[in-house]
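> A predicted structure for the sequence below; I have some questions about it.
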Amino acid sequence: MGLFNRNQNNSCCCNNINANTIQKMEKYEKESFIILGTGCDKCNNLESNLEKALKELSIDKNIAHITEPALISMYGVMKTPGLVIKQKVVSIGKVPSVDEIKELITKYYR
């Protein structure tokens, strides 16, 4: 209809996600703790702080690390590092202290 509806795309942005990306994401669905980042120093520091927090809280869980930008962006994270607890992004673009992470775990994990 009319000039302004020309070339209108009614599909969502998800059409660019291929089956391989979705399959990769599915393997992380059951992970309780995920670090989102490309492996930089900040990402490694976040992982270290998370390990310490888990140990102090006597939680024995693995930490997954997603490094692929396509997968990171599916969480809505545009600035790394990111921390995901039980599939909820709880920190973006900074390295929380061990105590801050313990608070996040208490709030989102238990």
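Received, thanks. Numbers count the residues shown, from 1 in each chain.
> CA atoms for contacts and neighbours, from now on please.
Fine.
> Okay, Leu83 and Ile59: tell me how far apart.
With distances taken as Cα to Cα, to the nearest Å, Leu83 is found 16 Å from Ile59.
> In terms of neighbours, single out the busier of these two.
Comparing Leu83 with Ile59 by neighbour count (other Cα atoms under 10 Å), the higher total belongs to Leu83, at 29 against 11.
> dump the residue contacts of that one.
Phe33, Ile34, Ile35, Leu36, Val89, Val90, Ser91, Ile92 (Cα atoms under 8 Å, 6 or more residues apart in numbering).
> go again using 6 Å as the cut-off
Neighbouring residues of Leu83 by Cα atoms under 6 Å, 6 or more residues apart in numbering: Ile34, Ile35, Val89, Val90, Ser91.
> here's the one I want to compare it with:
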Amino acid sequence: MTIVQVLGTGCKKCVSLKENVETALKEMGVEADVQKIEDINQIIHFGVMSTPALAVDGEVKIVGKVATPAEIKAVLSQGELG
């Protein structure tokens, strides 16, 4: 199963990104393990210095913005989703 990680410390933008991820997955009809990573040390481990950020299966795809559901779907459709 695909793991989608929303990286952010809990700010409003981070919450919005998580909601957009869930919307995109629902619209695609795809199930994924959506994780919210709020620990700053884990976020830094990803190499992210600006939040919110989105990672798919541990690979950072979007940094520093609240991606729209359409943008998220484009990112997710580039890889194989299980």
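Nice, thanks for sending it over. All of these numbers come straight from a predicted model, not from anything done at the bench.
> Throw the contacts of Leu83 of structure 1 into JSON lines and include distance to Tyr75 of structure 1, thanks.
Listed next are the contacts of Leu83 of structure 1 as JSON lines, based on distance: Cα to Cα, whole Å:
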{"residue": "Ile34", "distance to Tyr75 of structure 1": "11"}
{"residue": "Ile35", "distance to Tyr75 of structure 1": "11"}
{"residue": "Val89", "distance to Tyr75 of structure 1": "7"}
{"residue": "Val90", "distance to Tyr75 of structure 1": "11"}
{"residue": "Ser91", "distance to Tyr75 of structure 1": "11"}
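> Same list, those residues, but as CSV with neighbour count, distance to Pro69 of structure 1 and secondary structure please.
Putting the contacts of Leu83 of structure 1 into CSV (neighbours: other Cα atoms under 10 Å; distance: Cα to Cα, whole Å; DSSP: H, G, I helix; E, B strand; the rest coil) gives the following:
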residue, neighbour count, distance to Pro69 of structure 1, secondary structure
Ile34, 23, 14, strand
Ile35, 25, 12, strand
Val89, 18, 15, strand
Val90, 15, 18, strand
Ser91, 19, 17, strand
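> Going along the chain, name the helices of structure 2.
Remark: helices assigned in structure 2 by DSSP state H are 12-28, 40-45, 69-78.
> mean deviation of the last one from structure 1?
Its matched residues in structure 1 lie on average 0.4 Å from helix 69-78 of structure 2 after superposition (mean Cα distance after the TM-score superposition for structure 1).
> quick one: that helix aligns where in structure 1?
On the basis of TM-score structural alignment, helix 69-78 of structure 2 is assigned to residues 98-107 in structure 1.
> Out of the contacts of Leu83 of structure 1, flag the one nearest to Ile105 of structure 1.
Val90 (9.3 Å; Cα to Cα).
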